[in-house]
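Participant: The following comprises the amino acid sequence and a computationally predicted model.
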Amino acid sequence: MGEITQYLTFTLDAEVFALDIGKVREVLDFSSVTKVPQMPEFMRGVINLRGNVVPVVDMRLKFGMAVTEKTVNTCIIIVEVAIDGEITILGAMADSVQEVLDLEPEQIEPAPRIGTKLNTDFILGMGKRDERFIMILDVDKVFSMADLAAVYGEQPSMAVNG
C-alpha cells in the first residue's frame, strides 16, 4: 500500500538506470560542451543553460565505464542535487533516455551489498520490470562534495560569454 514513485530511466552501455523524476528538471539533446581545464576526467565540461553555467558529468566515466560516444540518442539529463542543504544543478550525460516508469515499493529490492570494496551507497534499490533490473540511483549521493569542489571550489569564476 506504499506510494508509487515515478522514475526517469536511461541507459549507460547496456544497463538501465533510473532517477526519481522529482530530481529531474529536463532532458536536453547533447550539444557542445565547453571543456574546463584541470577538471576530473568524468567532468566533460560545462554548458550554458539559459544563461547559467551547468557542469556536465559523463555518467559512464563516473561509474568506471568507457567514455560516452556521441550518438543521435546521447542526451544530458538536467538534475537537482542536494549537497549540504544546497541545491546544485548538474547535467548527467547518458547514452539515451528510455521512459518515465511507475514503480511501487514492492517492485524495488534493496541495493545489493557487494562487500566492502564497492561503494553502493548511491544505489537506492533495484527496480524489477519484465525480469530486468533497473538500478535506481540516489542522485544526491552519486555526486560527492569532492566532485563538486572540483567544479566550483578551486576554480576561478566560470562565466559563460554568449
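Facilitator: Now that the structure is in, tell me what you want to look at.
Participant: Could you use CA atoms for every contact and neighbour count after this?
Facilitator: Will do.
Participant: Helix, strand, or coil at the residue nearest the centre of the chain?
Facilitator: The structure's the chain has its C-alpha centroid closest to Ala92; by C-alpha atoms, centre = their mean the separation is 4.2 Å. The assignment at Ala92 comes out as strand when based on DSSP: H, G, I helix; E, B strand; the rest coil.
Participant: show me what contacts it?
Facilitator: 56-59, 76-79 (C-alpha atoms under 8 Å, 6 or more residues apart in numbering).
Participant: Now the helix or strand in which Val97 is found: buried residues?
Facilitator: Per DSSP states H and E: Val97 is located in strand 96-103. Buried residues in strand 96-103, defined by neighbour count with 16 or more other C-alpha atoms under 10 Å: 96-97, 101, 103.
Participant: How about stretch 133-144?
Facilitator: Taking 16+ other C-alpha under 10 Å as the criterion, stretch 133-144 shows 133-143 as buried.
Participant: which residues sit against that stretch?
Facilitator: With C-alpha under 8 Å, 6+ apart, stretch 133-144 has contacts from 9, 15-20, 23, 79, 81-83, 121-128.
Participant: try stretch 37-45
Facilitator: So stretch 37-45 is contacted by 33-36, 55-62, 147, 150-151 (C-alpha under 8 Å, 6+ apart).
Participant: A further structure is provided below for comparison with the first:
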Amino acid sequence: MGISGNGMLELIAFTLGDQEFCIEVMSVREIRSWTPATILPHSPGHVRGVINLRGVVLPVMDLAERLGLAPAEPSEASVIIVTQIGNQIIGLLVDLVSDIFTVSAEDVHAAPDVSKTMDRDQIRGMIPMDERMICFLQLDALFGTMESEAA
C-alpha cells in the first residue's frame, strides 16, 4: 500500500467538483497548470487528449469523467497532476490541488459497499478529516487497463 516504515501515508488531496479525493504523493511526478490537449480520434470519453511535456507525448485523462462524475470544465485554476502508473506517465485533469498531508494507515477506513456497479478496487478507502471525507483512489485500478482500451 506504499506505507512508510512508521505506518504513515503521504497523500495529495484534490477536488473534482465539490468532492475531495487523494492519491499517494509517491505516484505524483509533478503538478502543472492546465494546457488544452490535442484530441485523439476514437479515444474513450475520459481521455482529454495529449499534451507535449518537454518532448514527451503525455495522455491527459479527465479524472472526474473516469470516476463517473460530470466531465470537468477546465479553467485557469485547473491543474494536471502528472502521475506514474506502472510504466506509464499519465496526466490527470483535476479542478484544484487542495492539500498535502500525512495519515496513519489505520486512519483509512474501508469504503462502504453501496452499489453492485461500484468497483471497490478503485477506492483504497475513505479518510475522515475535520468535517469532510476524502476518497483515497487506487490509480492502477483506475488506469491499469489503459493498454487494452487503446488497442
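Facilitator: Looks like it arrived, so ask away. Everything quoted here is computed from the prediction, not taken from an experiment.
Participant: Next, the TM-score between them, please.
Facilitator: The pair, once superposed, lands on a TM-score of 0.91 when counted by TM-score structural alignment, normalised by the length of the second structure; 147 aligned residues with a C-alpha RMSD of 1.5 Å.
Participant: ok so, going back, quick one: the residue nearest to the centre of the first structure and Gly115 of the first structure, what's the gap?
Facilitator: Ala92 of the first structure is 27 Å from Gly115 of the first structure, where distance means C-alpha to C-alpha, to the nearest Å.
Participant: and the counterpart of Phe14 of the second structure in the first structure, how many residues sit next to it?
Facilitator: Using TM-score structural alignment, the partner of Phe14 of the second structure in the first structure is Phe10. Residue neighbour count, defined by other C-alpha atoms under 10 Å, stands at 23 for Phe10 of the first structure.
Participant: wait, is Ser148 of the second structure part of a strand?
Facilitator: No: Ser148 of the second structure sits outside any strand when classified using three-state DSSP, being helix.
Participant: residues in contact with the spatially closest residue to Ile100 of the second structure that is not a sequence neighbour?
Facilitator: Distance criterion C-alpha to C-alpha, 6 or more residues apart in numbering; nearest residue to Ile100 of the second structure, sequence neighbours excluded, is Ile12 at 4.4 Å. Going by C-alpha under 8 Å, 6+ apart, Ile12 of the second structure touches 22-25, 97-101.
Participant: what does stretch 55-62 of the first structure contact?
Facilitator: Residues outside stretch 55-62 of the first structure that contact it (C-alpha under 8 Å, 6+ apart) are 12-13, 33, 41-47, 66-68, 76, 89-94, 151.
Participant: If we use 6 Å, what do you get?
Facilitator: Stretch 55-62 of the first structure is contacted from outside by 42-46, 67, 90-93, using C-alpha atoms under 6 Å, 6 or more residues apart in numbering.
Participant: again, but for stretch 80-90 of the first structure
Facilitator: Stretch 80-90 of the first structure has contacts (C-alpha under 6 Å, 6+ apart) with 23, 54-55, 78-79, 140.
Participant: Which among those count as buried?
Facilitator: 23, 54-55, 78-79, 140.
Participant: so of the residues you listed, which ones are in strands?
Facilitator: If you go by DSSP state E, those have 54-55, 78-79 in strands.
Participant: Which of the residues you listed sits closest to Gln107 of the first structure?
Facilitator: Closest approach between those and Gln107 of the first structure, by C-alpha to C-alpha: Val79, at 23.9 Å.
Participant: Report the contact partners of the match of Phe14 of the second structure.
Facilitator: 16-17, 96-98.
Participant: Please identify the helix or strand for it.
Facilitator: With DSSP H and E as criterion, Phe10 of the first structure is part of strand 5-12.
Participant: residues of that strand that come out buried?
Facilitator: In strand 5-12 of the first structure, counting by 16+ other C-alpha under 10 Å, buried: 6-12.
Participant: for stretch 41-48 of the first structure, same thing?
Facilitator: Residues of stretch 41-48 of the first structure classed as buried: 42-48 (neighbour count, 16+ other C-alpha under 10 Å).
Participant: Where in the second structure does that stretch fall?
Facilitator: Aligned using TM-score structural alignment, stretch 41-48 of the first structure spans residues 45-52 in the second structure.
Participant: next one: stretch 58-76 of the first structure
Facilitator: Aligning stretch 58-76 of the first structure against the second structure (TM-score structural alignment) gives residues 62-80.
Participant: got the end-to-end distance for that stretch?
Facilitator: Across stretch 62-80 of the second structure, the terminal residues are separated by 9 Å (C-alpha to C-alpha).
Participant: Report the spatially nearest residue to Gly49 of the second structure, omitting neighbours in sequence.
Facilitator: Per C-alpha to C-alpha, 6+ apart, closest to Gly49 of the second structure is Ile39, 4.2 Å.
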